[in-house]
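1. After the sequence you'll find the predicted model.
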Amino acid sequence: MKKRRNYSGPDAAGFDSEERFEGDRQFVSALYRGLRLLRCFRPSDSGGLGNLELAQRSGLPNSTVSRLTYTLSKLGYLIYDENNGRYRMGVPVLSLGYACLGGMKIRDTAQVYMQEMADKSGGGVLVALGARDGLSMTYVACARSEGLVSLQLTVGSRISLARSAIGRAYLAGATEEERSHLMEGIRERVGPERWPQMEAEIHEAVEQVRTKGFYTNLGQWQPDVHAVAVPYRAPQGDTPLLAFNCGGPAYLLPKQRLEDDLGPRLVELVNTVSRAGAGF
């Protein structure tokens, strides 16, 4: 029997628990489960995933997973490899992703200013724009400076909502209701031992954004990575909450440089993008 969760935040697959929608007669459970299954795939799964692995990642019963993978493969969203009994994503999934990116006008507006900041910041700096995906942030635009050293992240990369600069900036910019909902899911994921410190760090990020306009993350996502981040809400209100960040190797981005230079410049970038976006 599937274990029922006792919280309403996003689960490990990034989806809200299905029980949260109980009683909603418009909610289609079969569609939810199919999308949940697709969300289990990661860029590192080059060899594909079998039904057992998909069941473990999704939390869905084996019999349900078998029916879903069969249906999704018939529609082309999954491709079945008879040699190893594994599935990988098909091209139709990619078309959905590009359709999403194509509908985000903010990407084209921001890209020029992001690249300008990356170029002026020097080697090793990555400037990115991200959107929330469950309990992760997904990069939807990136600009990097020239140089041999840089973070190996690009459009489509997913990083932690709870630990990263861009994720915590997003939480700082969210409404009280959304933040509370997300933090409930984070608490469930990290467990009672790690939660008090995590909660304190997120509240610190909220305070930094309130007082300085940006948040500074010194190795809390990865020990050797420093970054600053700023939440962004489009003036038209037709774009979901996003966040910008600027980061790189810790030895290239000491705290003072982040606080005195890159943080304020990232705030100005966001303000510039906001003014440009208002003209759409």
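-> Thanks, I have the structure now. Numbers count the residues shown, from 1 in each chain.
2. From here on, just use CA atoms for contacts and neighbour counts.
-> Will do.
3. any idea how far the most centrally placed residue in the chain lies from Leu262?
-> Nearest to the geometric centre of the chain sits Met137, at 1.2 Å (C-alpha atoms, centre = their mean). From Met137 across to Leu262, the span is 21 Å (C-alpha to C-alpha, to the nearest Å).
4. Please name the residues that touch Ala174.
-> Leu241 (C-alpha atoms under 8 Å, 6 or more residues apart in numbering).
5. also this one, for the comparison:
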Amino acid sequence: MDLSAGVNPEPSLSPQEAADAPRGETAGAQTLRRGLAVLRLLTRVGPGGLRMNEIGRRLGLAKATAIRLTLTLVDEGFVIHDRATGAYRLGPEAFAVGLAAEPSYELQRLAAPLMNALALESGDTLFFTVLHGDESICLSRAEGDFPIRNQLVKAGDRWPLGVGAGSCAMLAALADADIDAILARNAAQRLAHYPRCSDAAIRALILETRAQGYCLNPGLVLESSWALGVPVYDRHNRPVASISLAAIEPRLGAARRAALGNRLMQASRELTQQQLGRPQPD
């Protein structure tokens, strides 16, 4: 069963931001921003790619602009055109960039065995997200065997910080002044796309998270999907990522969510210890 039914995941892509440059931005910067939006979109849709008209539609771009940007990316090797399907998908240069950046995501590699174990133990869906500015980005997921699964969040999806259990757990681990500034900056996006994730709702979750050590999101993003999340810290005790678990509400009764919350906190502590036990990169 797909829990994402009736929920449009595209708003997390901020298509209007991709189409409209900030006031005062140069034409070159605007073109770069839109080209990166094409790459970001193709990253999120997976290996099947998208046809040209769908790229333009999802990003709110004029047809001529979508064609120009995408074909430039094809010329440079960041995108390839599958003539059999007509779709455009990521090319070898995008893969090379990913390989170059991959050492920066050692924490994700360390977390993978823990996430797989938790998915096997719980039967539910686990997510690993990282903190990036005012957003959280899902890097990976691990699925348990319970037949009703959360399909709302996929690798590559971005969410305003505070939206979702893992995202809110990271936000709660920041200083109060940083929380105030972040909520002010992403207030409009939350109001437009996640109206139940109001300042008051998120601040209440922050207080609960700090008191119990894990965040419980009671269906604020998707009513039928509840989630638990914990922050993950780097070797300097800074919140940089999160592990979260999503399930339907009946599977997260008080006793089970307390047990799973404690298990998530244990996994976070294990990750911290693993980092401390590894040599620092040169």
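-> Cool, got the structure. Because the structure is predicted, anything quoted here is derived from the model rather than measured.
6. quick one on the thing from earlier: chain center to the strand or helix carrying the residue nearest to the centre of the first structure, what's the gap?
-> Assigned by DSSP states H and E, Met137 of the first structure belongs to strand 136-144. The chain centre lies 8 Å from the centre of strand 136-144 of the first structure; the measure is C-alpha atoms, centre = their mean, to the nearest Å.
7. next structured bit after it?
-> strand 158-160.
8. The helix or strand following that next one vs the second structure, average offset?
-> Using DSSP H and E, the next helix or strand after strand 158-160 of the first structure towards the C-terminus is helix 165-173. Here the mean offset of helix 165-173 of the first structure against the second structure after fitting is 2.0 Å, by mean C-alpha distance after the TM-score superposition for the first structure.
9. Can you give me the buried ones in helix 165-173 of the first structure?
-> 165-173 (16 or more other C-alpha atoms under 10 Å).
10. what's it packed up against?
-> If contacts are counted by 3 or more C-alpha pairs under 8 Å, 6 or more residues apart in numbering; DSSP states H and E, helix 165-173 of the first structure sits against strand 126-133, strand 136-144, helix 195-212, strand 215-218, strand 225-232, strand 242-249.
11. Which one of those lies nearest to Gly279 of the first structure?
-> Across these, the minimum distance to Gly279 of the first structure, taken as C-alpha to C-alpha, is reached by strand 225-232, at 16.1 Å.
12. and that closest one, how far from the chain's centre?
-> Relative to the centre of its chain, strand 225-232 of the first structure is centred 13 Å away, using C-alpha atoms, centre = their mean.
13. Next, the angle from that strand to helix 165-173.
-> Going by axes from the mean of the first three to the mean of the last three C-alpha atoms, to 10 degrees, strand 225-232 of the first structure is angled at 30 degrees with respect to helix 165-173.
14. Strand 225-232 of the first structure vs the second structure, average distance?
-> Superposed on the second structure, strand 225-232 of the first structure shows a mean distance to its aligned partners of 1.5 Å (mean C-alpha distance after the TM-score superposition for the first structure).
15. Tell me what angle that strand forms with strand 242-249.
-> With the same axes, to 10 degrees defining the directions, strand 225-232 of the first structure sits at 170 degrees from strand 242-249.
16. Show me the contact partners of strand 225-232 of the first structure.
-> So strand 225-232 of the first structure is contacted by 165-166, 169-170, 172-173, 209, 213-219, 241-250, 253-255, 258, 262-263, 266-267, 270 (C-alpha under 8 Å, 6+ apart).
17. ditto for stretch 67-82 of the first structure
-> 33-34, 37, 51, 86-93.
18. So which bits of that stretch are buried?
-> For stretch 67-82 of the first structure, burial by neighbour count (16+ other C-alpha under 10 Å) applies to 68-69, 72-73, 77-80.
19. Between its first and last residues, what's the separation in that stretch?
-> The straight-line separation of the ends of stretch 67-82 of the first structure (C-alpha to C-alpha) is 17 Å.
20. The second structure: which residue goes with Leu269 of the first structure?
-> Mapped onto the second structure by TM-score structural alignment, Leu269 of the first structure lines up with Ala267.
21. Helix or strand for its match, just tell me which one.
-> Assessed by DSSP H and E, Ala267 of the second structure sits inside helix 254-276.
22. which strands and helices sit next to that helix?
-> helix 106-122, strand 225-233, strand 239-248.
23. Grab the nearest non-local neighbour of Cys273 of the first structure.
-> Not quite, residue 273 of the first structure is Val, not Cys. Counting by C-alpha to C-alpha, 6 or more residues apart in numbering, Ala110 is the residue found nearest to Val273 of the first structure once chain neighbours are left out, at 5.8 Å.
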